[in-house]
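In: next comes the sequence, and after it the predicted model I'd like to discuss.
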Amino acid sequence: MDDVNPTRRSEIMGRVRSRDTVPEMLVRRLTHGMGYRYRLHAKDLPGKPDLVFRTRRKVIFVHGCFWHRHPSCHLARTPKSRQEFWLAKFEANRQRDLKNEKALREENWSVLIIWECELADVCKLKNRIKEFLDAQC
């Protein structure tokens, strides 16, 4: 059972953003600080990737573990109330992510997914971003 009344829950959920989230802003600051330049949320690309490196034909998505269902992550818990609704929503999100990633790869874009929980280890994340962006494909 939900501990919050429906009106308050609606307010809380209404504040959930799809862009400029805290995890996304951290990745943007980190990447920019490493000297890489990018565009944001390209509407002409499938899924509107969070960071777009056009000359490299590479994109980065910053996924929240809860919304995008990071496998075996403690942040990807399922709410106890309205489980049928949530499971359907999470599955739709997952399928949309897979479809967008496939479409980008078919257009010869390289895709990196950064999960919210990976932000804890900044050194490891920096290395991962550097390897991805500097790799010749």
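Out: Thanks, I have it. Since we're looking at a predicted model, the values are computed, not measured.

In: only C-alpha atoms from now on, for both contacts and neighbour counts.
Out: OK.

In: where along this structure do the strands fall?
Out: 39-40, 51-53, 58-63, 110-115 (DSSP state E).

In: got a list of contacts for the second one?
Out: Okay, so that is strand 51-53. 28, 37-42, 58-61 (CA atoms under 8 Å, 6 or more residues apart in numbering).

In: take the one below as the second:
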Amino acid sequence: MDTLTKAQRSERMARIRSKDTAPELAVRQALFALGYRYQLHRQDLPGKPDLVFPSRKKVVFVHGCFWHAHAGCSIANMPKSRTEFWQAKFQRNVERDKVNKRALRRMGWSTLTVWECEIKHTDRLVRRVTNYLGPKGAKKNKGRSS
């Protein structure tokens, strides 16, 4: 049973953003400080990736662990009420993510997913993303997909 009224729950849910989230801003800030330049939320690409590196044909998705059901993550807890609704919601999100990544790969793009829980380990995160993107000055670098 929900402890909030329908109006209170609606107000809280309305405050949740899909763009410019704290984890996304942290990744953007770190990469910009390293000299990487990117485009944001390209509408013409499947899934509207958070960061797009057109000359490298690479994209980075910054996923919230809760909303994208990050397996084995302590942040990705199942709500105690309306579990059937939430299970279906999370499954749709995970499936949509797979479909979008597949479509991007077919278009010749490489993808990387950064999880919200990875943001607190800045050194590891920077190493992982820069390994994926390649040197700052490099263009059209072939990278692995994850």
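Out: It's in. Keep in mind the model is a prediction, meaning the values are calculated, not measured.

In: contacts for the biggest helix by length in structure 1?
Out: The residue-count maximum for a helix in structure 1 (DSSP state H) belongs to helix 83-106. Residues outside helix 83-106 of structure 1 that contact it (CA under 8 Å, 6+ apart): 45-47, 67-69, 78-79, 110-111.

In: farthest pair within these?
Out: 79 and 110 (33.2 Å; CA to CA).

In: geometrically speaking, which residue is the centre of structure 1?
Out: Central residue of structure 1 (CA atoms, centre = their mean): residue 63, 1.9 Å from the mean position.

In: what's the match for that one in structure 2?
Out: Aligning on TM-score structural alignment places residue 63 of structure 1 opposite residue 63 in structure 2.

In: check contacts around that match.
Out: Going by CA under 8 Å, 6+ apart, residue 63 of structure 2 touches 113-116.

In: let's go with 10 Å and repeat that
Out: By CA atoms under 10 Å, 6 or more residues apart in numbering, the residues touching residue 63 of structure 2 are 18, 21, 23-24, 50, 69-70, 97, 113-117.

In: show me what contacts the residue nearest to residue 64 of structure 2 when sequence neighbours are not counted?
Out: What sits nearest to residue 64 of structure 2 in space, not counting adjacent residues and going by CA to CA, 6 or more residues apart in numbering, is residue 116, at 5.0 Å. Contacts for residue 116 of structure 2 (CA under 10 Å, 6+ apart) come out as 21-24, 26-27, 62-66, 68, 70, 73, 75.

In: what segments of structure 2 are helices?
Out: Under DSSP H, structure 2 gives helices at 6-14, 22-33, 83-106, 122-133.

In: quick one: the third one to strand 58-63, angle?
Out: It stands for helix 83-106 of structure 2. Computed by axes from the mean of the first three to the mean of the last three CA atoms, to 10 degrees, the angle separating helix 83-106 of structure 2 from strand 58-63 equals 170 degrees.

In: which of the residues in helix 83-106 of structure 2 are buried?
Out: Of all the residues in helix 83-106 of structure 2, those buried under the rule 16 or more other CA atoms under 10 Å are 90, 97, 100-102, 104.
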